[in-house]
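Asker: Below is the structure, and that's it, no one-letter string:
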């Protein structure tokens, strides 16, 4: 039994071999290396969640060599509460370890009422970063992202705000999320001219959602920019959870905002079952293979996972042990996914 994991009331002492349990990749042409598995705090860290469980998850992650924690201003619920709870945990367990952590936050979605609480204006982004730092009790974050493209604000203004945050010392690096290949290339050029290189792009990417393969990964590879994929398991769809139907305690049954029961059709279950058969032959769980499938591409710096239990991290981290696929496996998986 891990005393750190199971006794969160005791002072946290991370295991000494934590960095031997994880593999790390350089983010593009930068000086930053990220763990191949990073932890996202999108779910299970808001005020509606179990605070003690959140502490256990973060401790377990760090003990496994996961030193990158990813947040956003609107994570919760309610908005801001994931950052608040993370700040509390940071103060209790990780204050002396700050220099070993890479902490990121984002802004770009609806956060507060009125015309200045959303999208990508300089006013919104600067205010959002200030608020995030206050909630987490930090002087700076390591990466600050624009969370989504803004179709109305000029890209020069949004990128200028990211550049300003670096110059103000509020973030060390900047990133973007869900930008198209074309807009990513423009953003890279604007930031390069400003003297603040784009460190990383955070796209949604999974075996079932492969839009990044249609140009974005090529841009990132050519420009030397890293990438970190979110929703690699499609909100649990690429796990064994739904192979025999929809469990009553599943996210699809309890909260249809991110994965609805309508998305879990008989055809989708059959496809997932076929993928699971290949995973079993590889000696992996379906979740492990889904993560490994993304990591097989060297342009993917890290895969961002979210968990509801500490032990799920063990399963996720084992994926890095085998990210090589044979030609037959690649052809078989591509054949299964051809109809998606």
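Answerer: Everything's here; your move. Computed from a prediction, not measured in an experiment: that's the story for all the values here. Numbers count the residues shown, from 1 in each chain.
Asker: CA only for contacts and neighbour counts going forward, please
Answerer: Noted.
Asker: all helices for this protein, in order.
Answerer: Secondary structure of the chain, counting by DSSP state H: helices at 3-6, 51-63, 81-89, 122-136, 155-167, 181-194, 216-223, 251-254, 266-282, 286-295, 310-317, 327-337.
Asker: could those be laid out in JSON lines, adding mean neighbour count and distance to residue 72?
Answerer: As requested, these are exported to JSON lines (neighbours: other C-alpha atoms under 10 Å; distance: least, C-alpha to C-alpha, whole Å):
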{"stretch": "helix 3-6", "mean neighbour count": "16", "distance to residue 72": "25"}
{"stretch": "helix 51-63", "mean neighbour count": "22", "distance to residue 72": "16"}
{"stretch": "helix 81-89", "mean neighbour count": "23", "distance to residue 72": "7"}
{"stretch": "helix 122-136", "mean neighbour count": "19", "distance to residue 72": "8"}
{"stretch": "helix 155-167", "mean neighbour count": "20", "distance to residue 72": "15"}
{"stretch": "helix 181-194", "mean neighbour count": "17", "distance to residue 72": "20"}
{"stretch": "helix 216-223", "mean neighbour count": "18", "distance to residue 72": "23"}
{"stretch": "helix 251-254", "mean neighbour count": "16", "distance to residue 72": "21"}
{"stretch": "helix 266-282", "mean neighbour count": "16", "distance to residue 72": "30"}
{"stretch": "helix 286-295", "mean neighbour count": "25", "distance to residue 72": "22"}
{"stretch": "helix 310-317", "mean neighbour count": "18", "distance to residue 72": "21"}
{"stretch": "helix 327-337", "mean neighbour count": "13", "distance to residue 72": "31"}
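Asker: so who does the residue nearest the centre of the chain touch?
Answerer: Closest residue to the average C-alpha location of the chain: residue 304 at 3.2 Å, with C-alpha atoms, centre = their mean. Applying C-alpha atoms under 8 Å, 6 or more residues apart in numbering to residue 304 gives the contacts 37-40, 228-232.
Asker: In addition, the following structure is provided for comparison:
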């Protein structure tokens, strides 16, 4: 059993508040989107989750479709919560999501039912943040029944706060205003954001979140593994559940340009005393408007490397200029 006593823990992980009224999150959080299904060894999964807690990564992010199969990651987390972390529930931030298509069929039309299933798998009475995943045409407004269900979810105590996931910047302000008028505690949104995926900057999402007092959590800050190891062609495979059209196009453009750009980034990282993954996390967290970066990890030692990123969140102008030059082909201007 992992040691979660105070003596073993390292409580120095910086915290940032999600939005103006949300919970404080560690600047690095753990995603269970990969490695936490039945394909992994439970003892290794347990060791990784407990080590994350010891390192101050007290925010665990999961979803009802994480596995595979669907729900498997929630079950794994539920077992570890019961066996090891139950005494520390008040110190943890547990978030889950619903609305994404499931592998075994269409998503339930009832968010309340979907969350109830998640809570049973997690062995919890409530989650701290419930994210609604939007699949609607961004030109359309959310159906009223979604608002009603989010209202029931928070009023019943099933979730303390609500977040948005995959929402379009053009209509997010309307959604935020609508939910808040109903008294729903909306606190933030998750968005894919990394040095290689800066669509959230260019489509206005980040400025929109700031203008509505919502926090931002960066999902995929390591670009589906491209910023973990030296990139030498080919799409990442290990632990990646899906490879989106964006990353397929990214790979095509990588093959059309020079690999020297990646080497430039490695050069900057080495001069900073970091590896590329650490610098990528530091870059995402360089400004305080980014609440947290959610990282995957298969092994405890991987987490230990990521945690070191928080010691170097400052960048010189020269470093930022080199990073900008090295990534300007991949900022997402041409992507939807």
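Answerer: Done, it's in. The model shown is predicted, which means the values in this text are computed figures rather than measured ones.
Asker: Just give me the match in the second structure for residue 311 of the first structure.
Answerer: Residue 311 of the first structure maps onto residue 301 in the second structure, with residues paired by TM-score structural alignment.
Asker: Please disregard the earlier target; I meant residue 33 of the first structure.
Answerer: Residue 33 of the first structure maps onto residue 24 in the second structure, by TM-score structural alignment.
Asker: OK, contacts around that match?
Answerer: 15-18.
Asker: distance of the residue lying farthest from the centre of the first structure from residue 278 of the first structure?
Answerer: Here the centre of the first structure is the reference, and by C-alpha atoms, centre = their mean the most remote residue is residue 328, at 29.7 Å. Going from residue 328 of the first structure to residue 278 of the first structure by C-alpha to C-alpha, to the nearest Å gives 10 Å.
Asker: ok, now residue 4 of the first structure?
Answerer: In this view, residue 4 of the first structure and residue 278 of the first structure are 36 Å apart by C-alpha to C-alpha.
Asker: try residue 84 of the first structure
Answerer: For residue 84 of the first structure, the distance to residue 278 of the first structure - C-alpha to C-alpha - is 41 Å.
Asker: same check, this time on residue 60 of the first structure
Answerer: Residue 60 of the first structure is 29 Å from residue 278 of the first structure, by C-alpha to C-alpha.
Asker: One more: residue 92 of the first structure?
Answerer: Remark: distance between residue 92 of the first structure and residue 278 of the first structure (C-alpha to C-alpha) = 43 Å.
Asker: Identify the residue nearest the equivalent of residue 218 of the first structure over in the second structure in space, chain neighbours excluded?
Answerer: Mapped onto the second structure by TM-score structural alignment, residue 218 of the first structure lines up with residue 207. Excluding the flanking residues, the one nearest residue 207 of the second structure by C-alpha to C-alpha, 6 or more residues apart in numbering is residue 201, at 7.5 Å.
Asker: Now do that neighbour: how many residues are near it, please.
Answerer: Residues lying near residue 201 of the second structure (other C-alpha atoms under 10 Å) number 15.
Asker: What distance do you get for it to residue 67 of the second structure?
Answerer: 30 Å.
Asker: Would you map the strands across the stretch 1-150 of the second structure?
Answerer: For the stretch 1-150 of the second structure, the strands defined by DSSP state E, counting those that start in this stretch cover 15-17, 24-26, 28-31, 59-61, 93-98, 127-133.
Asker: Quick one: closest of the ones you listed to residue 113 of the second structure.
Answerer: The minimum distance between residue 113 of the second structure and these falls on strand 93-98, with 10.1 Å, by C-alpha to C-alpha.
Asker: Relative to residue 217 of the first structure, how far out is residue 230 of the first structure?
Answerer: As judged by C-alpha to C-alpha, residue 230 of the first structure and residue 217 of the first structure stand 14 Å apart.
Asker: typo on my end, it should be residue 118 of the first structure
Answerer: From residue 118 of the first structure to residue 217 of the first structure the distance is 27 Å (C-alpha to C-alpha).
Asker: Show me what residue 162 of the first structure lines up with in the second structure.
Answerer: Aligned partner of residue 162 of the first structure by TM-score structural alignment: residue 150.
Asker: Also residue 173 of the first structure?
Answerer: Alignment note (TM-score structural alignment): residue 173 of the first structure maps to residue 161 of the second structure.
Asker: just checking, that match touches residue 188?
Answerer: No. If you go by C-alpha atoms under 8 Å, residue 161 of the second structure and residue 188 don't touch, sitting 9.0 Å apart.
Asker: Can you check which residues contact both of the two?
Answerer: Residues touching both residue 161 of the second structure and residue 188 by C-alpha under 8 Å, 6+ apart: residue 22.
Asker: In stretch 82-95 of the second structure, which residues are buried?
Answerer: 84-86, 92-95 (16 or more other C-alpha atoms under 10 Å).
Asker: Stretch 136-153 of the first structure spans what distance, first to last residue?
Answerer: The first residue of stretch 136-153 of the first structure is 28 Å away from its last residue (C-alpha to C-alpha).
Asker: got a list of contacts for that stretch?
Answerer: Under the criterion C-alpha under 8 Å, 6+ apart, residues 83-88, 90, 102-109, 119-121, 125, 129, 133, 158, 162, 169-179 lie in contact with stretch 136-153 of the first structure.
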